[in-house]
Structure formats: structure tokens, C-alpha cells
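1. Okay, here's the prediction I keep looking at, along with the sequence it came from:
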Amino acid sequence: MMTNLFSIFDPSTNIFNLSINWLSTTLGILFMPYMFWLIPNRYNFFWNFILLKLHNEFKTLLKNNYFQGSTFIFISMFSFILFNNFLGLFPYIFTSTSHLTLSLSISLPLWLSFMIYGWINNSQHMFIHMIPQGTPPILMPFMVLIETISNIIRPGTLAVRLTANMIAGHLLMTLLSSTGPSMSNYLIIILIFIQILLMILESAVAIIQSYVITILSTLYSSEVN
């Protein structure tokens, strides 16, 4: 019996005193070898089409900062988050992206590397970003303070956005499914239909959130040059 609503996100389940829930983050690797069975196959065509579209999108966003291979890190991050978001929709598979431990470990090192690179190599450009063009002199100290705070909280907003969206959908589906035993037959049919719609919505959220966090990371990287 579930004693706590948030126990569905509990990573403490273990076998032989070994926590195995986080192993779900490696399950995405199992999807990769399939493309080597027969080349070219439909899966290979479909995945290459997605990666090419993402590459062109990130290349456009990076603008002058683009160099050969610079989009690989963002495409890899998109793939990793997408696989983990989708795997969390399957029963009895731990949703690793619903924890700040994972989402912060993705966004914080990226943001730190962008900031360190920008302040060391383009410090004048970074100072210019602190004050928007056309700001009155009297408001400049406040604008520097606001821009500094908004810059510092960027990795936190990336992590919380991903985590909150993953948690919200899972909690809603759990709450609705827990009311099933007390419902009549015709209400259960309606409940199943609602759950199917929520599953479709969660699938869309899994794609959108992985895309959003990757696009925002790309935009943050393009600001340091």
C-alpha cells in the first residue's frame, strides 16, 4: 500500500542492499544497437531525420559560435533526456528525470562551463550583457543586479522546469488511478479514457521538455561570445 503520494518517485528501492533504480538511466542505450541489425532501416532513417533537424536548429541558434561538432553535446543531451522521460512512462521503471539530482547535474555543469568560458575570454562582452541597450543611467545599478540574479538562477530554472513537469503528470495519473476501486463501472470507462488522454499528453510533455531544456542551453551558450 502506498503510504506517501511521492513514494512513486522514491529512489531507495533496492535488491541485496544495492539501489538499482538509477540503472534505468542506462536503458536508453538498449535502443541504439537496433539500428545496426539492418542498415538502412526505418528506425535508422527516422532517428537520423530527427538528429539532422536538431543539428540544423542548433546550428542556426549558435550563429557565429558554431563550429564543426559543436551541436553534438546538445543533441546528446536531448537524446538522453528524451529516453529517460519516455522510459518513466512505463510501469515499474524509475523516472530519473523527476529528480533534481539528475536535472541539476545536467544543467549546472553546462551553465558553469559557459560562464567560466565567457568571463575569462569575453569579459567585456559579458559586462555589456548586464545592462540592456538604452537603459537610463539611474537604473543601471538595478539592471545589473536584476541581470545578475536572472543569470545565476538559470541552471535552477532549467532543472526545476524539467523536474516539475515530470512530477506533475505522474502525480495526476497516480491520483486518478487511486480513485478507480471506488468508482462504478461506467465511471471507470471514463477514467480509463481520461488516463489514455493523459498518457498522450505525458508523451508530448516528454518530447517538449527535452527539446526546451536543450534549446535554452543552446541559447545560453550563444550568449557568451
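-> That came through, no problem.

2. contacts and neighbour counts: CA atoms only from here.
-> Fine.

3. where along the protein do the strands fall?
-> 14-15, 18-19 (DSSP state E).

4. Centre of the chain to the last one, how far?
-> Chain-centre distance of strand 18-19: 25 Å, with CA atoms, centre = their mean, to the nearest Å.

5. Likewise for stretch 117-127?
-> 27 Å.

6. and if you look at stretch 103-112?
-> With CA atoms, centre = their mean, you get 11 Å for stretch 103-112.

7. And the contacts of that stretch?
-> 97, 154-156, 158-160, 162-163, 217, 220-221 (CA atoms under 8 Å, 6 or more residues apart in numbering).

8. go again using 7 Å as the cut-off
-> 97, 155-156, 158-159, 163 (CA atoms under 7 Å, 6 or more residues apart in numbering).

9. got JSON lines for the residues you listed, with neighbour count and distance to residue 30 too?
-> Shown next, in JSON lines, are these (neighbours: other CA atoms under 10 Å; distance: CA to CA, whole Å):
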{"residue": "97", "neighbour count": "29", "distance to residue 30": "18"}
{"residue": "155", "neighbour count": "22", "distance to residue 30": "29"}
{"residue": "156", "neighbour count": "15", "distance to residue 30": "30"}
{"residue": "158", "neighbour count": "22", "distance to residue 30": "27"}
{"residue": "159", "neighbour count": "23", "distance to residue 30": "26"}
{"residue": "163", "neighbour count": "22", "distance to residue 30": "24"}
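
10. still on that earlier bit, using CSV, please lay out the strands of the chain together with mean neighbour count and distance to residue 56.
-> As requested, these are exported to CSV (neighbours: other CA atoms under 10 Å; distance: least, CA to CA, whole Å):
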stretch, mean neighbour count, distance to residue 56
strand 14-15, 10, 43
strand 18-19, 10, 40
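
11. Of all those strands, which one is nearest residue 126?
-> strand 18-19 (42.9 Å; CA to CA).

12. what packs against the closest one?
-> Judged by 3 or more CA pairs under 7 Å, 6 or more residues apart in numbering; DSSP states H and E, strand 18-19 is in contact with no other helix or strand.

13. ok, residues contacting that strand?
-> 12-13.

14. now do stretch 195-211
-> Stretch 195-211 is contacted from outside by 78, 81-82, 85-86, 162, 169, 173, using CA under 7 Å, 6+ apart.

15. hmm, which two among those are most spread apart?
-> Going by CA to CA, the pair spanning the contacts of stretch 195-211 furthest: 78 and 173, at 24.9 Å.

16. then this one, side by side with the first:
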Amino acid sequence: MMTNLFSTFDPSTSTNLSLNWISSFLGLIFLPTMFWLIPSRINLVWIKIISALHNEFKILLKISKMKGTTLIFISLFSMILFNNFLSLFPYVFSSTSHLVLTLTLALPLWLSFMIYGWFNHTIHMFAHLVPQGTPPVLMPFMVCIETISNIIRPGTLAIRLTANMIAGHLLLTLLGNTGTSLSLLMVNILIITQLLLLILESAVAVIQSYVFSILSTLYSSEVN
């Protein structure tokens, strides 16, 4: 029994054991064995998506010699998309609605970009602190603003994904809890509304995973 609304996102709500994190690995069970063995239609669609992402990330990274650089960002997109979609199933815990997971993805990426950039392209990184055409009087303020905006990047990446996943799930939970006290007509309207919200959440699941990976790619391209 839920003690409050946010206990929906508690991994140990339904049972005394924190087993709901297993939802992050359920996709491997759902995918049929033939997906891994022969180029099925699902596999071909996924290859098309990966190829499109690879071409887009390659343009953003501006790297032609280092093949396979986009693999980390495609893998990041796949993992987040996987978890976002799995959280739409009933009674499945949404792991991407926790900062524990999203910060674990965002912070090491940002930190590695910063360490690489400051050690290998120090002058380039200093130049990023002052945008081109800034008046000399405003330069100290711009350095402070750019530094702060750079430091909060992993936090904004993580919170954006978490907040979007929580918002949709909370709305679905709120509407679902009112079903017992409604008339038959209103229940039918509620079901239609829930279905439309579920379609919206499916779109949000794709968009948020794309936004997370594309922003990570942009942050990486700035340090080269």
C-alpha cells in the first residue's frame, strides 16, 4: 500500500526487497532469441535507427579519422530508451526516474570530457569561457556565468530526464487512482485519456533518450 504519491517510485514499495531495479535488465528477456541470430525485421529497423544516429553524431563530433567514436553515445541512447520504455509496463519500476541512475550516466561523461579538454586543449577551453565579441568590461562576468553553466551541465542532464519521467508517471498514477470513484461514462473517458497519455509517454521516452545522448555529444564536441 502506498503511503504517499511518490512512493510509486520507491524500489521497495511492492515488496520488502529492492528487486524492482531488475526492470533495467528485463528487455533482454523480452527480446526473442532470433533477434540476435538472424537479421529479422526488428533487427533491420534497429540497424536503420543506429545508422541514422551514427551519421548525426558523426557530424556533431566532427571526427572523421576515429571510427567508432559515436558508439558510446548510441549505447547511451539505447540504454535510456530501453529503461524508459520498460517503465511504461504496469507494475514495472522506472529506474530512469531516479537521480541515482541518471547522475551515474551524466557525471562520469561530463567529468571525462572536462579532464580530456583541460589537459589536451587548455587554451581552447579557456577561449570557451569568453564568447566571441564580448566587451572587455563584461568579460569577468561572462567567465563566471560560463563556468557556472558548465559546472551544472551534468545536473541539468540528469534532472531533465528524471523530471520528465516522473511527471508523466505521476499524472498516470493520479488519474488511475480516481477510477474507483467515477461513473461508468467517466471511467470510459478516463481509459481513453490514459491511453492518450501512454502514447505521449512513449514519445517522451524516445525524445528524452535522444535529448540526453545528443546533448552529451554536443558537450563532447566542445572539448575538441
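-> Structure's in. What do you need? Nothing here was measured: the structure is a model prediction, and the numbers come from that model.

17. Would you pull the TM-score for this pair?
-> The TM-score (TM-score structural alignment, normalised by the length of structure 2) is 0.95; 223 aligned residues with a CA RMSD of 1.5 Å.

18. Now the top helix by length along structure 1: buried residues?
-> Longest helix of structure 1, by residue count under DSSP state H: helix 185-222. Within helix 185-222 of structure 1, the residues that qualify as buried are 188, 191, 195, 198-199, 202-203, 205-207, 209-211, 213-215, 217-218, 220-222, counting by 16 or more other CA atoms under 10 Å.

19. One more: stretch 133-143 of structure 1?
-> Of the residues in stretch 133-143 of structure 1, those buried (16+ other CA under 10 Å) are residue 143.

20. For that stretch, grab the matching residue range in structure 2.
-> Under TM-score structural alignment, stretch 133-143 of structure 1 corresponds to residues 132-142 of structure 2.

21. So for residue 78 and residue 173 of structure 1, which residue has more residues nearby?
-> Just comparing residue 78 of structure 1 and residue 173: by other CA atoms under 10 Å the higher neighbour count belongs to residue 78, 21 against 16.

22. Please list all residues in contact with that one.
-> 210-211, 214.

23. which among the residues you listed gets closest to residue 143 of structure 1?
-> residue 214 (27.0 Å).

24. The closest one contacts residue 74, correct?
-> Yes - counting by CA atoms under 7 Å, residue 74 is a contact partner of residue 214 of structure 1 at 6.0 Å.

25. mean distance, the longest helix of structure 1 to its aligned residues in structure 2?
-> Following superposition, helix 185-222 of structure 1 is found to deviate from structure 2 by 0.3 Å on average (mean CA distance after the TM-score superposition for structure 1).

26. What residues in structure 2 pair up with that helix?
-> The aligned range for helix 185-222 of structure 1 is 184-221, by TM-score structural alignment.

27. one step back: make CSV from the strands of structure 1 and add distance to residue 68 of structure 1 to it.
-> Putting the strands of structure 1 into CSV (distance: least, CA to CA, whole Å) gives the following:
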stretch, distance to residue 68 of structure 1
strand 14-15, 43
strand 18-19, 40
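
28. wait, which of these is closest to residue 130 of structure 1?
-> Short answer: strand 18-19, nearest of the strands of structure 1 by CA to CA, at 44.5 Å.

29. now the closest residue to residue 143 of structure 1 other than its chain neighbours: how far from residue 145 of structure 1?
-> Nearest residue to residue 143 of structure 1 in three dimensions, chain neighbours excluded: residue 131, at 6.0 Å (CA to CA, 6 or more residues apart in numbering). As judged by CA to CA, to the nearest Å, residue 131 of structure 1 and residue 145 of structure 1 stand 10 Å apart.

30. of these two, who's got more company?
-> Neighbour comparison, residue 131 of structure 1 and residue 145: the larger count goes to residue 131, with 21 against 13 (by other CA under 10 Å).

31. wait, that one sits on residue 142?
-> No - using CA under 7 Å, residue 131 of structure 1 is not in contact with residue 142; the gap is 9.3 Å.

32. on that earlier part again, of all the strands of structure 1, which lies closest to residue 70 of structure 1?
-> Of the strands of structure 1, nearest to residue 70 of structure 1 by CA to CA is strand 18-19, at 35.1 Å.

33. Measure the mean distance from the closest one to structure 2 post-superposition.
-> Looks like 3.3 Å for strand 18-19 of structure 1 (mean CA distance after the TM-score superposition for structure 1).

34. Neighbours of residue 54 of structure 2, how many?
-> Residue 54 of structure 2: 18 surrounding residues under other CA under 10 Å.

35. List the residues that contact the nearest residue to it once chain neighbours are set aside.
-> Distances taken as CA to CA, 6+ apart place residue 70 nearest to residue 54 of structure 2, at 6.0 Å, with adjacent residues excluded. By CA under 7 Å, 6+ apart, the contact set of residue 70 of structure 2 is 54, 57-58.

36. What's the match for residue 70 of structure 2 in structure 1?
-> In structure 1, the residue matched to residue 70 of structure 2 (TM-score structural alignment) is residue 71.

37. Residue 106 of structure 2 maps to what in structure 1?
-> Using TM-score structural alignment, residue 106 of structure 2 pairs with residue 107 in structure 1.

38. Could you give the number of residues near its match?
-> With other CA under 10 Å as criterion, residue 107 of structure 1 counts 20.

39. just residue 153 of structure 1 next, same as before
-> Residue 153 of structure 1 has 11 nearby residues by other CA under 10 Å.

40. what's the answer for residue 110 of structure 2, then?
-> 20.

41. do the one 5 residues further on as well
-> For residue 115 of structure 2, the count of nearby residues is 13 (other CA under 10 Å).

42. shouldn't residue 20 of structure 2 be in contact with residue 10?
-> No - the criterion here is CA under 7 Å, and residue 20 of structure 2 misses it with residue 10 at 8.8 Å.

43. Quick check on these two: which one has the bigger neighbour count.
-> More neighbours surround residue 20 than the other of residue 20 of structure 2 and residue 10, with 19 against 15 (other CA under 10 Å).
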